[in-house]
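1. predicted model, plus sequence, below.
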Amino acid sequence: MKPQDKERLMLDYRIGVDVGGTNTDAVLMHGRTVICALKRPTTEDVGDGLASAIAALLDSSGIAPSEVVSVMVGTTQFINAFLQRRDLSEVAVVRVSLPRSDGVPPLLAWPDDARRAIGNHVYMAKGGALFTGESYGELDVAELQKIAVDIRAKKIKSVALTSNFAPIRPDVEQKAADIIRSYLTDDAEITLSSDVGGIGLIDRENAAVINASLRGFSRQVIQSMERAFASLGLCASLYISQNDGTLITTATASALPVLTCSAGPTNSIRGAAFLTGLDTALVVDVGGTTTDIGALIGGFPRETSHQNEIGGVRTNFRMPDVLSIPIGGGSLVERTADGVRVGPCSVGYRIREESLVFGGSTLTATDLAVRRYGLDIGDPQRVAHLDEPFVQQAMDRVRRDVEQAIDRMRTNGAALPVILVGGGSVLLPDSLEGASKVVRPPHAGVANAIGAAIAQVSGRTDRLYDFNKLGREAALAQAKLHAITEAVGAGADPKTVEIVDLVELPMTHMSTGAVRVRARAVGTLLGMSTDIDG
């Protein structure tokens, strides 16, 4: 074998990991081949579970740590922390917008428990810009200095800074941040709303505040991952999956953890596309507690076109269009006056202790599937006593609920292929109403980890352009170039970058020629073989 061929093979070894609330799934891949796949229980310290999973992969495959060039990790740890109101930092919320945009103060619509978890530290300051990019007020340096002194006195280490139309004029936030930062301690961190959200002020501000509340915790989680790498002797680059199915560096994830909030469902959708070769389908990911249904369009998850809520807080950062229903392998099954109920409660990660087939005393959806389909899971004899009519009724209920969810995710009446992934996909039959066909790919149980392993790098822009001044073609060219530059800056090989999404949204309520342009560019990670694209 030629030296360059050997080097090429080594470059293709990569590991994908998905750290869920119940299990940590991991795969070792070489080119398009899955060398090894496994599940391990998620641990309280993410690094411990990560180290255990990766060590097992390397041991099973015989691959040396030095042969792995990159590890891609998707995690729900950050979003779960916000949903559960735990491990959150106190946040100073600074809005630079006066004398405008004071009708709806920051945090007004937040749930009380979320507001309490981050404190209620709200500041308003002068300055801002119009949609045209023109300033309508200069920054008041003395005012911002006074705010910064108060933040420091309260010992707050995380700041969320927002201004009007910041995606068009990010320099307003940047200048305000420079003033505030000079009065804070060295370990204080500032989140700029222009880095996380779209045009709308309130929703973008909310996204910035959520991000600021998670920065301290995200740093701890990523440091734990990096310690796990060091303990295994890995010199591979570590990347984190973000909401659109592409990768960001650990430095970016530490600063912008909100970008990873929906990485789990997104990775499952991307993994399903890779495993089946389908680029248009519905993906049904059945976990231990919930079933997530997402749409696959052009090989990537369909993004939601409306505002989304995270833990009761409305935001406008990019998220996949995913519908979740409370049915999973650990769902509790109960007899009721109306027949049977499956979910919404679940034994979750305790399924191996509580489910009947594993020696427990709790009837779960997994027990029903073992009885109904004769699956080789646990001890099937422990569910042999369940009467067939009851089992059939319960499984029909599961199927109907999933079929209704599938119908809600379709944009028209046409039937689409349905890809079943996730460890709980054994609950569903091989035919579903609304599906042109049902596909169960190999390695379906770890599709999320595969999605992480094959992820690419992206760049995007979301700005208003004046078509009357620039002209349509020139404006679109600027948007494309900005997205491509962002992708290359994030680590994409320039030779592989292409525009995969370009949307024009005329601002018809404005008298000028303002048009909102969203562009997204995607490319293969620099140094990685291009034959991994899904």
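-> Received the coordinates, thanks. No experiment lies behind these values; they were computed from the predicted model shown.

2. for the rest of this, base every contact and every neighbour count on C-alpha atoms.
-> Will do.

3. packing partners of the longest helix seen in the chain?
-> Under DSSP state H, the helix in the chain containing the largest number of residues is helix 201-232. Secondary-structure packing of helix 201-232 (3 or more Cα pairs under 8 Å, 6 or more residues apart in numbering; DSSP states H and E): helix 46-61, helix 77-83, strand 91-98, strand 158-163, strand 189-192, helix 250-255, strand 313-315.

4. who touches the second one?
-> Taking contacts as Cα atoms under 8 Å, 6 or more residues apart in numbering, the residues outside helix 77-83 that touch it are 19-21, 87-88, 210, 214, 217-218, 257-258, 260-262, 310-311.

5. quick check: Leu214 vs Ile118, distance?
-> 10 Å (Cα to Cα, to the nearest Å).

6. between the two, which one's more packed in?
-> Comparing Leu214 with Ile118 by other Cα atoms under 10 Å, the one with more neighbours is Leu214, at 27 against 23.

7. hmm, that one is touching Thr260, no?
-> No: contact between Leu214 and Thr260 fails when scored by Cα atoms under 8 Å: they sit 11.1 Å apart.

8. still on that earlier bit, what angle do the longest helix of the chain and strand 91-98 make?
-> Orientation check (axes from the mean of the first three to the mean of the last three Cα atoms, to 10 degrees): helix 201-232 against strand 91-98 gives 140 degrees.

9. for helix 201-232, which residues meet the burial criterion?
-> Buried residues in helix 201-232, defined by neighbour count with 16 or more other Cα atoms under 10 Å: 201-219, 221-226, 228-229.

10. same check on stretch 171-182?
-> Under the neighbour-count criterion of 16+ other Cα under 10 Å, stretch 171-182 has 172-174, 176-177, 179-181 buried.

11. could you list the residues in contact with that stretch?
-> For stretch 171-182, the surrounding residues in contact (Cα under 8 Å, 6+ apart) are 96, 127-129, 139, 141, 144-145, 147-148, 161-163, 166, 188, 190, 192, 194.

12. drop anything exposed from these.
-> Taking 16+ other Cα under 10 Å as the criterion, what is buried in the contacts of stretch 171-182 is 96, 127-129, 139, 144-145, 147-148, 161-163, 166, 190, 192, 194.

13. which one of those residues sits closest to Arg472?
-> Using Cα to Cα, Ala166 is the member of the buried ones among the contacts of stretch 171-182 that lies nearest Arg472, at 22.3 Å.

14. next, that closest one: secondary structure please.
-> Judged by DSSP: H, G, I helix; E, B strand; the rest coil, the three-state class of Ala166 is coil.

15. residue contacts, the residue nearest to it when sequence neighbours are not counted?
-> In space, and not counting its chain neighbours, Ala166 is closest to Ser194: 5.2 Å by Cα to Cα, 6 or more residues apart in numbering. Contacts for Ser194 (Cα under 8 Å, 6+ apart) come out as 162, 166-167, 170, 173, 204.

16. next, the one to line up against it:
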Amino acid sequence: MLIGIDVGGTTTDAVLVDGSRVEKTAYVPTDHNDLLGCLLNALDELVRGLDVSKIERVVLSTTLITNMIAEKKTDPVTLVLIPGPGTNPRDYNLGQSIILDGAIDFRGKEIDRLNESQIKEAAARIKESGVLRVAVVGKFSQRNPAHEEKVSQIMSQILPGSKIELGHRVSGHLNFPRRAATTKLTLATKESYARFALAISRALEERRITAPVYILKADGGTLPLEGSLQMPVETIFSGPAASIMGVMALTPPGQTSVVVDIGGTTTDLALILSGSPLLSSKGARVDSMLTHVRAFAVRSVAIGGDSAVDVAEDCL
């Protein structure tokens, strides 16, 4: 038996599947201040009277990360950039950042050394600000991470107890501003997501559910709950991804389909072309930032079943 739970803007929907049969469904109102409670209420509705040892897998779709970003409730992060020549990070839509000297070229060769005194001054500024989550991202760090690692080493000594995330560990793809945005969002959401995942694990343990738990990603794939702790931002847009995967399961192979998912809060549109869903060419746009998060190409319109619509007579 499989369990799937999707947290939508208005309701949290859950289903119990045995083979190809839907055995049971549950719908509970979504409380955006208590997403975990919504998930567990839906789960309890499904497993009431069930031998939970028969459950083989639990798959969750959660709006936790999407909501945190949209509502500006992510943890504050200090972004430290090593851009090298030819770029102006102030043109990127990444918020305030600290810029360090030093450069690695596209071959991974150091062409400009780091300035250690500058790094120490930056660490002192960070300590004074009190924002001890630090994302360090260098251009071409995926080719040679030496500068990121050196900055992390120096800052760790000056900022005990700080949490430092390095860009080359988050993404190995080219495109410096996307890697910087992805690193910043990863660090900004990691602690809240970890608390959510821990609560999920404990709740399932209390219910004696030992089946593996997976989180749906923005590209329709899944991550084990434990694996998602390192890259929580991969779980954005998992709701639209669930709709696309559902349409693919219900249509003949190779069919071209337009997916229109009218939810309570938004209407999400996507295209399946000859049986293959379109992907964002370089990565998802999260809020106003471009990222390296692999995702389906989805257009989300802020109108849904709960929206109030007025018709102006002179527009008819």
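-> It's in. This structure is a prediction, so every number in the text was calculated from the model and none was measured.

17. please state their TM-score.
-> The pair, once superposed, lands on a TM-score of 0.86 when counted by TM-score structural alignment, normalised by the length of the second structure; 314 aligned residues with a Cα RMSD of 2.8 Å.

18. what's the local residue count around the counterpart of Gln242 of the first structure in the second structure?
-> Matched to the second structure by TM-score structural alignment, Gln242 of the first structure sits across from Lys217. Residues within reach of Lys217 of the second structure, counting by other Cα under 10 Å, total 28.

19. hmm, Lys217 of the second structure is touching Ile236, no?
-> Yes: using Cα under 8 Å, Lys217 of the second structure makes contact with Ile236 at a distance of 6.8 Å.

20. am I right that Val503 of the first structure is in contact with Val517?
-> Yes: counting by Cα under 8 Å, Val517 is a contact partner of Val503 of the first structure at 5.7 Å.

21. quick one: which of those two has more around it?
-> The residue with more neighbours, out of Val503 of the first structure and Val517, is Val517; 20 against 13, by other Cα under 10 Å.

22. that one against Ala483, yeah?
-> No: if you go by Cα under 8 Å, Val517 of the first structure and Ala483 don't touch, sitting 11.0 Å apart.

23. so what sits against both of those two?
-> Thr461.

24. in stretch 53-72 of the first structure, what counts as buried?
-> Under the neighbour-count criterion of 16+ other Cα under 10 Å, stretch 53-72 of the first structure has 53-58, 65, 67-72 buried.

25. for those, which one is nearest Glu134 of the first structure?
-> Closest approach to Glu134 of the first structure among the buried residues of stretch 53-72 of the first structure (Cα to Cα): Met72, at 41.3 Å.

26. so who does whatever residue of the second structure lines up with the closest one touch?
-> Met72 of the first structure maps onto Val59 in the second structure, with residues paired by TM-score structural alignment. The contact partners of Val59 of the second structure, by Cα under 8 Å, 6+ apart, come to 2-5, 213-216.

27. and the equivalent of Ala212 of the first structure over in the second structure, what does it touch?
-> In the second structure, the residue paired with Ala212 of the first structure according to TM-score structural alignment is Leu187. Neighbour list for Leu187 of the second structure: 75, 77, 133-135, 165 [criterion: Cα under 8 Å, 6+ apart].

28. with distance to Ile65 of the second structure added, can I get those residues in a markdown table?
-> Listed next are those as a markdown table, based on distance: Cα to Cα, whole Å:
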| residue | distance to Ile65 of the second structure |
| --- | --- |
| Asp75 | 11 |
| Val77 | 16 |
| Arg133 | 18 |
| Val134 | 19 |
| Ala135 | 18 |
| Glu165 | 18 |
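
29. and the residues you listed, which of them are buried?
-> Buried among these by 16+ other Cα under 10 Å: 75, 77, 133-135, 165.

30. which bit of the second structure covers stretch 437-451 of the first structure?
-> Counting by TM-score structural alignment, stretch 437-451 of the first structure has no counterpart in the second structure.

31. got the end-to-end distance for that stretch?
-> Stretch 437-451 of the first structure: ends 22 Å apart by Cα to Cα.

32. do the same with stretch 331-343 of the first structure
-> This stretch, stretch 331-343 of the first structure, spans 5 Å end to end (Cα to Cα).

33. so which bits of it are buried?
-> Buried residues in stretch 331-343 of the first structure, counted by 16+ other Cα under 10 Å: 331-333, 341-343.

34. may I ask you to confirm that Arg85 of the first structure belongs to a strand?
-> No: under three-state DSSP, Arg85 of the first structure sits outside any strand and is assigned coil.

35. what's the local residue count around it?
-> By other Cα under 10 Å, the residues close to Arg85 of the first structure number 17.

36. settle this for me: it is touching Arg116, isn't it.
-> No: contact between Arg85 of the first structure and Arg116 fails when scored by Cα under 8 Å: they sit 9.2 Å apart.

37. picking that back up, can you give me the distance of the closest residue to the match of Gln242 of the first structure other than its chain neighbours to Gly108 of the second structure?
-> Distances taken as Cα to Cα, 6+ apart place Thr235 nearest to Lys217 of the second structure, at 4.6 Å, with adjacent residues excluded. Separation of Thr235 of the second structure from Gly108 of the second structure (Cα to Cα): 31 Å.

38. tell me which of the two has more neighbours.
-> Between Thr235 of the second structure and Gly108, counted using other Cα under 10 Å, the more crowded position is Thr235 (28 against 16).

39. Thr12 of the second structure contacts Ala42, correct?
-> Yes: counting by Cα under 8 Å, Thr12 of the second structure does reach Ala42; the two are 7.0 Å apart.

40. overlap of the contact sets of those two?
-> Contacts common to Thr12 of the second structure and Ala42, judged by Cα under 8 Å, 6+ apart, are 5, 27-28.

41. let's have the buried residues of stretch 331-343 of the first structure in a markdown table, adding distance to Ser268 of the first structure.
-> Putting these into a markdown table (distance: Cα to Cα, whole Å) gives the following:
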| residue | distance to Ser268 of the first structure |
| --- | --- |
| Ser331 | 20 |
| Leu332 | 24 |
| Val333 | 26 |
| Arg341 | 27 |
| Val342 | 24 |
| Gly343 | 22 |
